[in-house]
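Peer 1: My questions concern the predicted model and sequence given below.
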Amino acid sequence: MTYRVLVTGGAGFIGSCYVRALLNGELGAAAPAADAAVTVLDKFTYAAHPANLPSGDGRCTVVEGDICDADPVRGLVAGTDLVVNFAAETHVDRSIRDGGDFVRSNTLGVETLARACLDARVPRLVQVSTDEVYGSIAHGAWDESAPVAPSSPYAAAKAGGDLVALSCARTHGLPVSVTRCSNTYGPRQFPEKLIPLFVTNLLRGRQVPLYGDGRNVREWIHVSDHCRAVHLVAERGAPGEVYHVAGDTRLTNRALTKLLLELLGAGPERIAHVADRTGHDLRYALDGGRLAALGHRPRVPFRAGLADTVEWYRDHPEWWRPLLPD
């Protein structure tokens, strides 16, 4: 029997990794790669890349479209076994300049998708979200009962989408779970986020723009571990619940910058200290116990994954150079 999956936002960084891993049978024993049929719905905005998706694989169908457009979304969700929503505007700096697209995609888009899944009686929906919905935490780690307190329009729009999805579970019985992940890194990430931005700047002989004093603390998880977690929740997670996908490495941005400089043979003179971002959260930390109880364990050690990511960008300038201004 064919296992039909709709992946929204499937041409982006994390979504495309999920698609490739699903088709390659890398997401666990219950992910039937040989019988999978994946449909990718993507708006193909600046951060989506057609080359992220497998070419010539008849099991993968790519549709250009927007999750806010109800009619095509209804047609695509009909008959699917699983819908995974990666579709989102994600860059905090862009949301601070103009949050309209973020609210539209990250909140209204989730409502459109959830309604279509309800009408089509889709057996399973996973809403992929972020730790940023909680704001900043001075000590300890958030568990899934923590209240949302977003600091940026991006995080607020993601929190709105999560709440819409969870309300549909409570009110209508929609079989949806929400995953909230720490900072994700790896190959094919658009070079506006910290790691790919700093790596590509260093490869081009440029400085790296470090916000403020660099004391902001983030958790990090490799994109392949993130995707395994999302699929585990799709298979074993309880509808109406939130699951944290916690990274196993916490670093200040300053410490991370030092590691990247070392990997690329650059010195501290390549750091350009820039004015801090407005409303910049100081520290994120997730308690991943609920997901660990389902069997999730990150497999990629951070330093090895970071070194492999640097090498990928070093070896694939044809992928990222056309995305950057001169």
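Peer 2: Ah, there it is. On a predicted model such as this, the values are computed, not experimentally measured, just so you know.
Peer 1: CA atoms for contacts and neighbours, from now on please.
Peer 2: OK.
Peer 1: count of neighbours near residue 56?
Peer 2: 8 (other Cα atoms under 10 Å).
Peer 1: How much space separates it from residue 62?
Peer 2: 11 Å (Cα to Cα, to the nearest Å).
Peer 1: Could you count how many residues lie near residue 236?
Peer 2: With other Cα under 10 Å as criterion, residue 236 counts 11.
Peer 1: do you know how far it is from residue 157?
Peer 2: Counting by Cα to Cα, the gap from residue 236 to residue 157 is 27 Å.
Peer 1: repeat for residue 4
Peer 2: In terms of Cα to Cα, residue 4 sits 29 Å off from residue 157.
Peer 1: okay, those two: which has more neighbours?
Peer 2: For residue 4 versus residue 157, the count of surrounding residues by other Cα under 10 Å is larger for residue 157: 27 against 18.
Peer 1: wait, what's in contact with the more buried one?
Peer 2: 102, 103, 106, 107 (Cα atoms under 8 Å, 6 or more residues apart in numbering).
Peer 1: from those, which is closest to residue 255?
Peer 2: Proximity of the contacts of residue 157 to residue 255 (Cα to Cα) peaks at residue 102, which lies at 30.1 Å.
Peer 1: Tell me, how many residues neighbour the closest residue to that closest one other than its chain neighbours?
Peer 2: Spatial nearest neighbour of residue 102, excluding adjacent residues (Cα to Cα, 6 or more residues apart in numbering): residue 89 at 5.4 Å. By other Cα under 10 Å, 21 other residues sit near residue 89.
Peer 1: Pretty sure residue 89 sits in a strand.
Peer 2: No: counting by DSSP: H, G, I helix; E, B strand; the rest coil, residue 89 is not found in a strand; it is coil.
Peer 1: next up, a second structure to put side by side with the first:
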Amino acid sequence: MSDSPILVLGSNSFSGASFCAHMLKQEHKVIAASRSEEPHSALLPYSWLEQKNNLDFHQLDLNHDLKGIMELVKKHKVKHVYNFAAQSMVGQSWDYPEHWFMTNCVSTVQLHNQLRHVDHLDKYIHISTPEVYGSCEGLVPEHRNYNPSTPYAVSRAAADMSLHTFFDVHQFPVVYTRAANVYGEGQQLYRIIPRTILFALLGKVLPLHGGGHSTRSFIHIDDVSSATQKIALTGSLGEIYHISTKRTISIRALVELLCDMLQVPFEQVCEVTEDRLGKDAAYLLDATKLRQELDWQDQVSLENGLERTIAWVRTYLDDLKHLPDSYIHKP
């Protein structure tokens, strides 16, 4: 077990909670912080582990509790901070853009400004998003210019650009990760894969935005967590690393695949609806840098990952069917 704990901000998020689980399995001590109480155990992957007692959870909001967060950093002499905390819904960011900017930009920059004065901080792992690139053709490398097309994406790009200046001027020890379309066991039910599975099992109708023609590359959360740890340990300061599989699939084809696996007719599950405002037609990340420079490879095939996710939904179905399957906004 490592003597120095890691700090995971946004630990209630799917990616954050799954990364906590990944590190706990390796006997790391984890300090976790999120603005809300811990969610139902079905949506909290680290709660499924025997090692869960090695995690110390604190309910702290980045917008209001920066002092408390910094007290944790200093008290435990934290060397690695992983920031998963963000307002992350794309379409809803048009409704209250100021909320997305406050969390993803203003409060996040305030955190960075405090952390840059911490002498025992070795690395700040900033979990960014491919949404900052906007809609792109072909594979997107890490040096692609930002072209955000939603308030969410603009708010994330602004914080990323601020971090670039912190690295250049203050030598702030940042590395960036950008993962494309993460999925897996424990994901929030408003995301396309768990929602499709849940609706199919419950006989509910799933709205398919724009007919599902947008193209994505889906990656299992276990592969994202392993990549994130590798980037933290061996990634070069100031560098951006894309985390992605090489396989692409349209949303419609993905839903059809899930329906086949569940043995439910596609037409019975889906109805076509209008597309979201500013939704990007495609963003396919080139992860060559991560594969070649850090010797990382994804291990979970799409079919295997979907099978695991289906098994999780079946296991917790009695609980999941009573939980919200749509995003509920919290300022």
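Peer 2: Everything's here; your move. Keep in mind that what you see is a predicted model, and the values were worked out from it rather than measured.
Peer 1: TM between them?
Peer 2: The TM-score (TM-score structural alignment, normalised by the length of the first structure) is 0.91; 314 aligned residues with a Cα RMSD of 1.8 Å.
Peer 1: What lines up with residue 143 of the first structure in the second structure?
Peer 2: When the second structure is aligned by TM-score structural alignment, the residue opposite residue 143 of the first structure is residue 141.
Peer 1: Tell me who's in contact with its match.
Peer 2: 242, 285, 286, 287.
Peer 1: And for the equivalent of the first one over in the first structure, the neighbour number?
Peer 2: Going back to what we said before, that points to residue 242 of the second structure. Here residue 242 of the second structure is matched to residue 244 in the first structure, going by TM-score structural alignment. Residue 244 of the first structure has 25 neighbouring residues, counting by other Cα under 10 Å.
Peer 1: Residue 295 of the second structure - how many residues pack around it?
Peer 2: 11.
Peer 1: what helix or strand does it sit in?
Peer 2: According to DSSP states H and E, residue 295 of the second structure maps onto no helix or strand at all.
Peer 1: do the same with residue 197 of the first structure
Peer 2: Per DSSP H and E: helix 194-203 holds residue 197 of the first structure.
Peer 1: how big is the offset of that helix relative to the second structure?
Peer 2: In the superposition against the second structure, helix 194-203 of the first structure averages 1.3 Å from its aligned positions (mean Cα distance after the TM-score superposition for the first structure).
Peer 1: Next secondary structure element downstream of that helix?
Peer 2: Assigned by DSSP H and E, the successor of helix 194-203 of the first structure is strand 208-211.
Peer 1: What is the corresponding segment of the second structure for that next one?
Peer 2: Counting by TM-score structural alignment, strand 208-211 of the first structure corresponds to residues 206-209.
Peer 1: what's the average distance of that stretch to the first structure?
Peer 2: Looks like 1.0 Å for stretch 206-209 of the second structure (mean Cα distance after the TM-score superposition for the first structure).
Peer 1: Now do the buried residues in that stretch.
Peer 2: 206, 208, 209 (16 or more other Cα atoms under 10 Å).
Peer 1: for stretch 16-26 of the first structure, same thing?
Peer 2: 16, 17, 18, 19, 20, 21, 22, 23, 26.
Peer 1: circling back to that earlier point, who wins for neighbours among the contacts of residue 141 of the second structure?
Peer 2: Those, ranked by neighbours (other Cα under 10 Å): first place residue 242, 27 neighbours.
Peer 1: A helix includes it, no?
Peer 2: No: the assignment for residue 242 of the second structure, made by three-state DSSP, is strand rather than a helix.
Peer 1: so what's it up against?
Peer 2: 141, 142, 177, 178, 179, 285, 286, 287, 289, 290.
Peer 1: Look up the closest residue to residue 234 of the first structure, ignoring the ones flanking it.
Peer 2: residue 126 (6.2 Å).
Peer 1: so residue 211 of the second structure sits right up against residue 250, yeah?
Peer 2: No: the criterion here is Cα atoms under 8 Å, and residue 211 of the second structure misses it with residue 250 at 9.9 Å.
Peer 1: which helix of the first structure spans the most residues?
Peer 2: Assignment by DSSP state H gives helix 153-172 as the longest helix of the first structure.
Peer 1: average distance between it and the second structure?
Peer 2: Its aligned residues in the second structure lie a mean 1.5 Å from helix 153-172 of the first structure after superposition (mean Cα distance after the TM-score superposition for the first structure).
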